[in-house]
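Asker: only geometry, no sequence info:
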């Protein structure tokens, strides 16, 4: 019975998402869509929203689609837009605006220990560097995206998650791994450490390490919060970050 009650958090996984633990087996089979949104804030910010759809039911093996739309804003050094960079001086900071969207499809495997899923599909990205060197808006780039997810329960009271997303529109990759232990005082939420890494074609790198609380609910809306330390290579000094994710099964 403990495994059965913990499985919804795994079955509704969608890019770091999970479902409330109170669902029963027949309710899981009826759920075919999960809406989600997230905010990652720090020196750089990224906000996204999307939907995960499983025609056969979120709680079953089968075909799954996932669509996302996101906007990011980050500071960086303007090595190309300012001539001082060519003279060996430190160029000023500027802001990079990014809009990115993807629509992927794949297959999920649901087991007693958790769920694994693989996706692939097209993505599109649009970037603007808020710089004196910018003369015209760049053309949006179209590429391909692959994504993998794993939500596993090594023991009855622990949760291990791994997500990896890579795309060619910006030649970027993002990965995250977390571990948590169930805290009954938090309505069966999981609490533990997390780590993430992001990199793209511009040479930008970001590492983060923090703590998360996953799968606590208010009515039908469930949440994940995390906070910790982040290092961005182009900023060259550590800072703090915070993430809030919410999801709603339909």
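Answerer: Nice, thanks for sending it over. Owing to the predicted nature of the structure, the values given are computational and were not obtained by experimental measurement. Numbers count the residues shown, from 1 in each chain.
Asker: Please make it C-alpha for all contacts and neighbour counts, starting now.
Answerer: Noted.
Asker: The protein: helices as residue ranges?
Answerer: With helices called from DSSP state H, the chain shows them at 2-11, 25-30.
Asker: Would you tell me which strand is longest in this protein?
Answerer: Across the chain, the longest stretch assigned as strand under DSSP state E is strand 93-111.
Asker: Buried residues of it, list them for me.
Answerer: 93-110 (16 or more other Cα atoms under 10 Å).
Asker: cool, stretch 230-249 as well?
Answerer: Result for stretch 230-249 [16+ other Cα under 10 Å]: buried residues 230-232, 235, 241-249.
Asker: Same question for stretch 51-67.
Answerer: So stretch 51-67, judged by 16+ other Cα under 10 Å, has buried residues 51-54, 57-67.
Asker: Stretch 125-142 now?
Answerer: Applying 16+ other Cα under 10 Å to stretch 125-142 flags 125, 126, 127, 128, 129, 131, 142 as buried.
Asker: Ok, stretch 217-230 next?
Answerer: Quick answer for stretch 217-230 (16+ other Cα under 10 Å): 217, 221, 222, 223, 224, 225, 226, 227, 228, 229, 230.
Asker: who touches that stretch?
Answerer: With Cα atoms under 8 Å, 6 or more residues apart in numbering as the test, stretch 217-230 has contacts from 17-20, 206-216, 238-249.
Asker: My guess is residue 149 contacts residue 110. True?
Answerer: No - in this structure residue 149 lies outside contact range of residue 110 using Cα atoms under 8 Å: 11.8 Å.
Asker: One more to weigh against that first structure:
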């Protein structure tokens, strides 16, 4: 007598129960089709004596307006002028240099929503490439890889005010950037002062002090515009303009 049919029936029963359990578990996972995944595209431009442009995406599997894990990925490029010893010359000498930078990062983190606002913390890999240019020529520096730590807070101390703080630390260029802004709700935007600081391993420093208008809408896009004065190491003060744009898919 063969027992294969009985074994087959038993395996089928076990498989059926396993599939039913798997289906129950998957029913609790957010799905793109259900519209519970949010993708936010963003870009920014800082124009001044030192210029930087960036673009990226924020993916929130559980929704962009609730607690949960978030993936943040972006690329950027910038250029600034500085004084230093140019190794690209035959005889190294102190001269005016242009430093061009391209970088990218992909970080994962968690966001917490509270009655007063939202806080988020991210960590992940980053990479950068730099090129030094001077009167004697150009020199491409080796690519650098490292770790990025990114934290931000969007707080509303009252119904009419906004307090925003961001800090980004990177090991590939041994740099740090921070921004602090306060705003009061007027004409469908938060208007107020802002200040930011950038510093890296080359002893370069950049301070921005200005005014901003945050969270005003243009169609399906949210925007932030800023203007003020920029202070750089070994450079004269100069004006700057900044624009940030974001939209949800």
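Answerer: Structure's in. What do you need? No experiment lies behind these values; they were computed from the predicted model shown.
Asker: thinking again about what came up before, tell me the one among the buried residues of stretch 217-230 of the first structure nearest to residue 197 of the first structure.
Answerer: The nearest member of those to residue 197 of the first structure, counting by Cα to Cα, is residue 230 at 9.6 Å.
Asker: And the buried residues of stretch 230-249 of the first structure, which two are furthest apart?
Answerer: Across those (Cα to Cα), the longest gap, 38.2 Å, separates 235 and 249.
Asker: Residue 244 of the second structure -> the first structure?
Answerer: By TM-score structural alignment, residue 244 of the second structure lines up with residue 245 in the first structure.
Asker: Enumerate every residue touching the residue nearest to that match when sequence neighbours are not counted.
Answerer: Closest residue to residue 245 of the first structure apart from its sequence neighbours, by Cα to Cα, 6 or more residues apart in numbering: residue 38 at 4.2 Å. By Cα under 8 Å, 6+ apart, the residues touching residue 38 of the first structure are 47, 48, 49, 243, 244, 245, 246.
Asker: Map residue 169 of the second structure onto the first structure.
Answerer: Residue 169 of the second structure maps onto residue 166 in the first structure, by TM-score structural alignment.
Asker: returning to what we had before: need the overlap of contacts for residue 149 and residue 110 of the first structure.
Answerer: With Cα under 8 Å, 6+ apart, residue 149 of the first structure and residue 110 have common neighbours residue 116.
Asker: Now do the strands in the first structure.
Answerer: Counting by DSSP E, the strands of the first structure are 33-41, 45-53, 62-77, 93-111, 114-130, 141-152, 158-167, 172-183, 189-199, 205-218, 221-232, 237-249.
Asker: Switch those over to JSON lines; also include distance to residue 7 of the first structure.
Answerer: Below are those laid out as JSON lines (distance: least, Cα to Cα, whole Å):
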{"stretch": "strand 33-41", "distance to residue 7 of the first structure": "15"}
{"stretch": "strand 45-53", "distance to residue 7 of the first structure": "17"}
{"stretch": "strand 62-77", "distance to residue 7 of the first structure": "16"}
{"stretch": "strand 93-111", "distance to residue 7 of the first structure": "9"}
{"stretch": "strand 114-130", "distance to residue 7 of the first structure": "7"}
{"stretch": "strand 141-152", "distance to residue 7 of the first structure": "9"}
{"stretch": "strand 158-167", "distance to residue 7 of the first structure": "10"}
{"stretch": "strand 172-183", "distance to residue 7 of the first structure": "13"}
{"stretch": "strand 189-199", "distance to residue 7 of the first structure": "13"}
{"stretch": "strand 205-218", "distance to residue 7 of the first structure": "12"}
{"stretch": "strand 221-232", "distance to residue 7 of the first structure": "15"}
{"stretch": "strand 237-249", "distance to residue 7 of the first structure": "14"}
